[in-house]
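Colleague: My questions are about this predicted structure, shown below with the sequence.
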Amino acid sequence: MNHEAFEGSLDICERHAERLRWAMGTLNHRFPVAPEALAEFTPMDLAVVDQFVIRFSKLQDAMGARLLPGVLELTQEPGEFPTFIDKLNRLEKIGAIRSAAQWLRFREMRNQFSHDYPDDPEIQASLLNKAFTLGEELLATLEYVKAFSSRYCMPPQA
């Protein structure tokens, strides 16, 4: 991946992050949410929750599929990384991410979003509260990766 392609991946992640931040800021007054409070969510609150879920998932996906592998290419890390966990472990070792285990929690949260629990406000509230915290961590991870990769993406000297 060249610098231009990496910057393109970063731009995509930034777009998702911007919308995730907006959704989180809009919902902040609702969190932590109690199960019984879910019944009081307005249609607009529910639309913003949907935006939060979608942007969390899209950001996690874009980072995992393009940005993180791109960091390995930028740093020209030697070796074979046949599995994603191998890539995560190497990224953690070189300091590009804080924790491979944390990344797996982001991925698990994204996977949990694919299940719907319309009749169980306890599970819904628990998932949303967990996701809200993980959303902050995901955004912080993006900033961390950006800071790390900036050492390898210097603009050309005139």
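Modeller: Arrived safely, thanks for sending. Keep in mind it's a predicted model, so treat the numbers as computed, not measured.
Colleague: CA atoms for contacts and neighbours, from now on please.
Modeller: OK.
Colleague: Now do the helices in this protein.
Modeller: Counting by DSSP state H, the segments of the chain that form helices are 3-27, 43-62, 68-75, 84-94, 100-113, 121-149.
Colleague: mind putting these in TSV, mean neighbour count and distance to residue 37 included?
Modeller: Compiled in TSV, the helices of the chain are given as follows (neighbours: other CA atoms under 10 Å; distance: least, CA to CA, whole Å):
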stretch	mean neighbour count	distance to residue 37
helix 3-27	17	13
helix 43-62	18	11
helix 68-75	19	37
helix 84-94	16	37
helix 100-113	16	19
helix 121-149	17	9
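Colleague: closest one to residue 33 among these?
Modeller: Nearest of these to residue 33, taken as CA to CA: helix 121-149 at 6.0 Å.
Colleague: Now find how far off-centre that closest one is within its chain.
Modeller: Centre-to-centre, helix 121-149 and its host chain are 6 Å apart (CA atoms, centre = their mean, to the nearest Å).
Colleague: Now do it against helix 100-113: the angle between them, please.
Modeller: Taking axes from the mean of the first three to the mean of the last three CA atoms, to 10 degrees, one finds helix 121-149 and helix 100-113 inclined to each other by 140 degrees.
Colleague: okay, pairing it with this:
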Amino acid sequence: MAEAVGTARHLAARLRRSLDWLAPHLLLDAETLPVLDAAHGEALDAFLLRFENLANHLQGSVFRRIAMEEEGRDPARMSRRDVVELMDRLGRIPSAAAFLDAARIRNILFHVYPDEPAKSAAILDRAAAARVLLETVAMLPEAGA
């Protein structure tokens, strides 16, 4: 468990560094996103990938381990939603609804909408806001700590 939590904290720190760079360029819109992408596409891609990595690691590793090790539950027999709701009941996340929204954002981040820059900008802005929740969850103390 400690290794999974350590990895989550490392991923959260990397996501924070990406957003520290990106923050001055937010709130994006249909005109500013293409300019930012042309000038700093790699930094934008790094933020997107780091957001996805942290969300996936929390759901796919940390939460599953908590369910198994602390609750004796088999996460393979639970839906992702059920695992997230368990984390909420255990106080390991601030809100199941907010985390599920972050997971939805993760799922749509990598869809490309080249003909809809306003839509892409809105999704990116939502991810920037949702990253606070992911970082918070990654930094919560381990049970018994």
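Modeller: That came through, no problem. Keep in mind the model is a prediction, meaning the values are calculated, not measured.
Colleague: Pick out the residue closest to the middle of structure 1.
Modeller: With distances taken as CA atoms, centre = their mean, residue 60 lies nearest the centre of structure 1, 3.5 Å away.
Colleague: wait, what's in contact with it?
Modeller: Counting by CA atoms under 8 Å, 6 or more residues apart in numbering, residue 60 of structure 1 touches 106-107, 110, 138.
Colleague: give me every residue that touches the equivalent of residue 12 of structure 2 over in structure 1.
Modeller: By TM-score structural alignment, residue 12 of structure 2 lines up with residue 17 in structure 1. Listed by CA under 8 Å, 6+ apart, the contact partners of residue 17 of structure 1 are 55-56, 59, 139.
Colleague: how far away is residue 17 of structure 1 from residue 77 of structure 1?
Modeller: Distance of residue 17 of structure 1 to residue 77 of structure 1, computed by CA to CA, to the nearest Å: 27 Å.
Colleague: Residue 63 of structure 1 now?
Modeller: Taken as CA to CA, the span from residue 63 of structure 1 to residue 77 of structure 1 is 18 Å.
Colleague: between those two, who's got more neighbours?
Modeller: Neighbour count, other CA atoms under 10 Å: between residue 63 of structure 1 and residue 77, residue 63 has more, with 21 against 13.
Colleague: ok, the aligned residue in structure 2 for the more buried one - contacts?
Modeller: Counting by TM-score structural alignment, residue 63 of structure 1 corresponds to residue 58 in structure 2. Shown in contact with residue 58 of structure 2 (CA under 8 Å, 6+ apart): 8, 138.
Colleague: Residue 149 of structure 1 too?
Modeller: 71, 74, 96.
Colleague: mind putting these in TSV, distance to residue 42 of structure 1 included?
Modeller: Shown next, in TSV, are these (distance: CA to CA, whole Å):
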residue	distance to residue 42 of structure 1
71	41
74	45
96	40
